[in-house]
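J.: Mind looking at a prediction? Sequence and model below.
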Amino acid sequence: MKMIYLTLCLLVGNTIVAQTNADLRITSKPKDVTLYLSGAQITATASGSLKEGMQSILFTGLPAGIDQNSVQVKSNTNVLIYSVDFQVNYLQPQDNKAYKLLEDSLKIYTAQTDRLQIQVLALTEEITMLQENRSIGGANSGVSVAELTKMAEFVRTRMNDTGLKKLETEDKVERINERIRLIQQQMNVLRSASATPSGEVLVQLSAPLAGPVNFELSYYTGNCGWSPLYDIRVKEVGAPASITAKANVFQNTGQDWKNVDITLCTGNPSIGNTQPSLYPWTLYLTDPNEIRRPMMKSKALRYEDAPESTGAPSAMDAAGSRSMAENVIVDNSTATNALFRINTPFTILSSGKENFVEIQKYSVPASYSYFSIPKLDRDAFLVAKISDWQNSELLPGDANVYFENNYIGKSWFNTQLTGDTLTLALGRDNQIKIERKLVKDFNEKNLTGSMKKLTRTFEITVKNTRKSEITIELEDQIPLSSNEAISIEVLERSNAVYDAETGKLSWKLKLKPGEHQKLTMSYSVRYPKKFIVSGL
């Protein structure tokens, strides 16, 4: 136990020495951020004045989640850099300016309450004194009515003024104490955040001459990323669709990004970039009676009998199973990944909160049509179709859809379609009136023979109350027979396209402003009298 304690002390001691014995401490400032879907490559700048000869520099206040193999340090002079080491500082966490401001405010408010409490105490003593000194004159001396009246008026006035002033002062104390309570709550939140360890980079170098030097520090860190988000706006039917691509950016690295140049990358360097390989897939015949014995043996597989892991995909006997290659961090900003550079410097605090950054706007021509299945829903749904859409740089993501300046809802914006047409649902349109009603339901019960015949006729009315011409697609259906004893005949379909296999009826109509059109669908069902047809 003593040996463990001694070792721990030595380790802590070495950490402290590494932190305190640096010849120069420098705080860097992030300048460029290449943000991936998960993680970021950050370039920071720093400056300091070096002495001549060998020395050590400590870059402080860095994210604790830095990949130590990604750290690079450059200078603008003939400085010779011998070593670059990343370390995590658990003893001296990052400075929190917000916490210090709250701490200063707490001191000011506490001093105010102390002064006010003294005032309350003085006023309380004054009230006590007035209450205890009510007798006027001696026990044997008389007091005139005028003196008594004057004294009573003085006590009443003084008690009233003192009591009101005490209440006002106590009210001030209560309000300030509430403010102090809120500040202390926020300080507790920031205190836990400030306890987060910080990263440091220790650099051993040699300077040929003394003087100022500029440094550039680059590294990869996690706890940050972005996801795509879109705003799709259609002003009116017939107008081009406006698509705004945005990035939902977050970072909780422990270091604020203030006025940095951001480049968004669709790649993900935290996943393996080694291409997989196929291995022979062999099938075997197995005796079911022999299954239990191999299974029992496999549980006793020794460690030294296990296959070695090479980091490359390895084949297994199970169909389609393989091990994953080891994750390697690679800045793979090539043709396989798209880069979006944000033109305006941006500030993103290390809070984990969402920040929305606009990437690009697109104005694309679109064709509009309505779709309805009156049997299920009498509303017409507006659909926008964007043809010749081939923007493989954008990733699929959620989209906020707006139509005629109204928020319609969320949709999924699939940019990775194999075709060249994007279909966007723009919601219901109450200006397209649709009605479906049963106009004939006739059951011929007195047919000769053993068969019955049921005839049904529906009428669908569509009216366009918009000020522009529309195209609308409607669907309905004819029932299908599941038995040879049931025969179905289509009597009327108003020029609908009829799919005999599915029973679907499809219409495509063009309606001018104010125009309405009626569609009729009718069918008959013949079946044996002794049966009842279910499903009608």
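T.: Looks like it came in fine.
J.: only C-alpha atoms for contact and neighbour calcs from this point on.
T.: Will do.
J.: What are the buried residues along stretch 101-114?
T.: Leu102, Leu106, Tyr109, Thr110, Thr113 (16 or more other C-alpha atoms under 10 Å).
J.: Out of the residues you listed, which sit inside helices?
T.: Of the positions in these, Leu102, Leu106, Tyr109, Thr110, Thr113 sit in helices, assigned by DSSP state H.
J.: And the first one, how close does it get to Arg191?
T.: To tie it back to what came earlier, the one meant is Leu102. Distance, Leu102 to Arg191, using C-alpha to C-alpha, to the nearest Å: 11 Å.
J.: Likewise for Thr15?
T.: 23 Å.
J.: Now do the same contact list for the residue nearest to Pro365 when sequence neighbours are not counted.
T.: Nearest residue to Pro365, sequence neighbours excluded (C-alpha to C-alpha, 6 or more residues apart in numbering): Pro240, at 4.5 Å. Pro240 makes contact with Val234, Ser363, Val364, Pro365, Ala366, according to C-alpha atoms under 8 Å, 6 or more residues apart in numbering.
J.: Next up, a structure to set beside the first:
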Amino acid sequence: MKKLIAFLGCFLIAGSAFSNDKDVIKSTLNEVTVYSQGAQMKHVASYSIKSGITEVSIEGVSANLDVQSLQVKATGNVVIIDTKYTLFYPQPEINPNQGLPVKIVKDMAAITDSLETLAFDLKELQDEIGIYQAAQRIIAMNGAVKGIGKVNDSLLLLKQTVEYYTTKMNEINKKLLALEKKVKEKTKLQQRLQTRYADLENYQNQNYNPKSYLVGTAGWTPLYDIRSDSQTGKISLTYKAQVYQSSGIDWDNVKLNISTNNPFVNKTKPELNAWYIDYYSFKQKNLELNEVAIRGARNIPQAAFNQGYFLNDKKVEDEPAMEADQFTTVVHQLIAAEFKIDLPYSIKSNNEKNLVLIKSSELNTSFKYYAVPKVDPGVYLVAQMTKLDELQLVPASANIFFDGSYIGETYIDPTSMDDTLNLSLGKDP
């Protein structure tokens, strides 16, 4: 499978040594913002930067990204010199510590060897301590030391026994103290190495956060549910999104944001240039003409005017001059809203629609009866909903439910509707 690799050149300001290492690290997708067309995907990758200039390859990003949208940032005392991307066929992985640079893996291996050596040293020290403790017990339990036997019959023998006991016990205690001190030192070293190993295993010193880019093979379509309850007289609107994506990467437990923005829509505001109509009297030998020359707006078709050419009466009748309103484009300036979803979502890269609940709101509603006897003798209950502009709605279909029963479908277009949305709930029995 093809994988997209972003090559990062980083310079560590505090360092002076030069490095030519090239390391490959993995990135993790942790946040996605889905637009009406396209999606922004953010990855995080961790790497231990060494002094000098280092080239780093970050893999695991989508092969469908928009190259112009690629952004890479770093934390810590580093400077990103350049970024680029390429596709490559990865070699079989032999490193069990996926996502860790080679240097860190080597350090972890060295620490593992040191921990094994320390474990043997501690075992040896504990064995020596056990031997000396056993010697203490033997001496203490000796009958001569306890005054049992012939030792009581000789003062000299008693004196020799006490001196031996004192000398031997002091000697053993000193050796035990020295051994326990070594055990304590090696135990502290063992704990430090274990902590260091854990830090290397979960290294988070340098985070390229965020590494983000746009993909065009994702998006969402809105869908609404309007529910009315005759008992309470309240109407609620459930705002839902049907999210789809085929970026080539499964979104696994990512932080999902839904945005009404569309980054692929042209953001350049339209310009309406002034155009002018002037009168010109042209005379030619043996021919008299009274004609109108039109010049000005560059958007007028070239066939309509050219320097040195003029329209005759018949031409003007066939192709009338363009009106000013034909050069006017109505642009709806909608403020984009972004809905941050608190729960993590998992969405497969299969282009299937996944329903995401955005929010549910109770609408400001009043009711009235509506009748057109000439067309229908029945009377209809109509709900009038106001202040829908506060919900940041986008044009979409809406399913209507009344007292839990589906009664039909309507279309909500906040760009064209009035301040009030009239919704017919059915005929009053």
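T.: Looks like it arrived, so ask away. Given the structure is predicted, the values throughout are model-derived calculations rather than measurements.
J.: what's the counterpart of the residue nearest to Pro365 of structure 1 in structure 2?
T.: Per TM-score structural alignment, the equivalent position to Pro240 of structure 1 in structure 2 is Lys234.
J.: likewise Asn337 of structure 1?
T.: Checking TM-score structural alignment: Asn337 of structure 1 goes with Ala336.
J.: Asn261 is in contact with that match, correct?
T.: Yes - with contact defined as C-alpha atoms under 8 Å, Ala336 of structure 2 and Asn261 form a contacting pair (5.1 Å).
J.: Mind checking which of those two has more residues around it?
T.: Between Ala336 of structure 2 and Asn261, counted using other C-alpha atoms under 10 Å, Asn261 has the larger neighbour count: 17 against 13.
J.: which residues sit in contact with that one?
T.: Here Asn261 of structure 2 is in contact with Tyr35, Ser36, Ala336, Ala337, Glu338 (C-alpha under 8 Å, 6+ apart).
J.: Closest one of the residues you listed to Pro222 of structure 2?
T.: Nearest to Pro222 of structure 2 out of these is Ser36 (C-alpha to C-alpha; 8.6 Å).
J.: any idea how far that closest one is from Asp199 of structure 2?
T.: For Ser36 of structure 2, the distance to Asp199 of structure 2 - C-alpha to C-alpha - is 41 Å.
J.: Now do the helices in structure 2.
T.: Along structure 2, counting by DSSP H, helices occupy 102-141, 143-146, 155-201, 313-318.
J.: Now tabulate those helices in TSV and tack on mean neighbour count and distance to Glu352 of structure 2.
T.: Formatted as TSV, those follow (neighbours: other C-alpha atoms under 10 Å; distance: least, C-alpha to C-alpha, whole Å):
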stretch	mean neighbour count	distance to Glu352 of structure 2
helix 102-141	15	39
helix 143-146	15	88
helix 155-201	15	37
helix 313-318	10	52
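J.: Between the ones you listed, which one is closest to Asp252 of structure 2.
T.: helix 155-201 (22.1 Å).
J.: so Gly48 of structure 1 touches Pro212, yeah?
T.: Yes - in this structure, Gly48 of structure 1 is within contact of Pro212 by C-alpha under 8 Å, at 5.6 Å.
J.: And for Thr344 of structure 1, the neighbour number?
T.: Using other C-alpha under 10 Å, Thr344 of structure 1 has 11 other residues around it.
J.: show me the residues around it that make contact.
T.: So Thr344 of structure 1 contacts Asp261 (C-alpha under 8 Å, 6+ apart).
J.: pull the longest helix from structure 1.
T.: helix 145-194.
J.: Surely Gln71 of structure 2 touches Leu214?
T.: No - using C-alpha under 8 Å, Gln71 of structure 2 is not in contact with Leu214, being 9.7 Å away.
J.: Compare the two (neighbour count), which wins?
T.: With neighbours defined as other C-alpha under 10 Å, Gln71 of structure 2 and Leu214 compare such that Leu214 has more, 27 against 15.
J.: and that one, what pairs with it in structure 1?
T.: In structure 1, Leu214 of structure 2 lines up with Tyr220, judged by TM-score structural alignment.
J.: isn't its match right next to Thr43, touching?
T.: No - look at Tyr220 of structure 1 against Thr43 with C-alpha under 8 Å: they stay out of range, at 9.0 Å.
J.: ok, which stretches of the stretch 401-536 of structure 1 are strands?
T.: 406-413, 422-429, 432-444, 451-464, 470-477, 487-492, 497-499, 504-511, 516-528 (DSSP state E, counting those that start in this stretch).
J.: relative orientation of the fifth one and strand 504-511 in degrees?
T.: Here strand 470-477 of structure 1 points in a direction 160 degrees away from that of strand 504-511 (axes from the mean of the first three to the mean of the last three C-alpha atoms, to 10 degrees).
J.: what does strand 470-477 of structure 1 correspond to over in structure 2?
T.: So strand 470-477 of structure 1 is aligned with nothing, judged by TM-score structural alignment.
J.: what packs against that strand?
T.: Other helices and strands packing on strand 470-477 of structure 1, by 3 or more C-alpha pairs under 8 Å, 6 or more residues apart in numbering; DSSP states H and E, are strand 367-373, strand 504-511.
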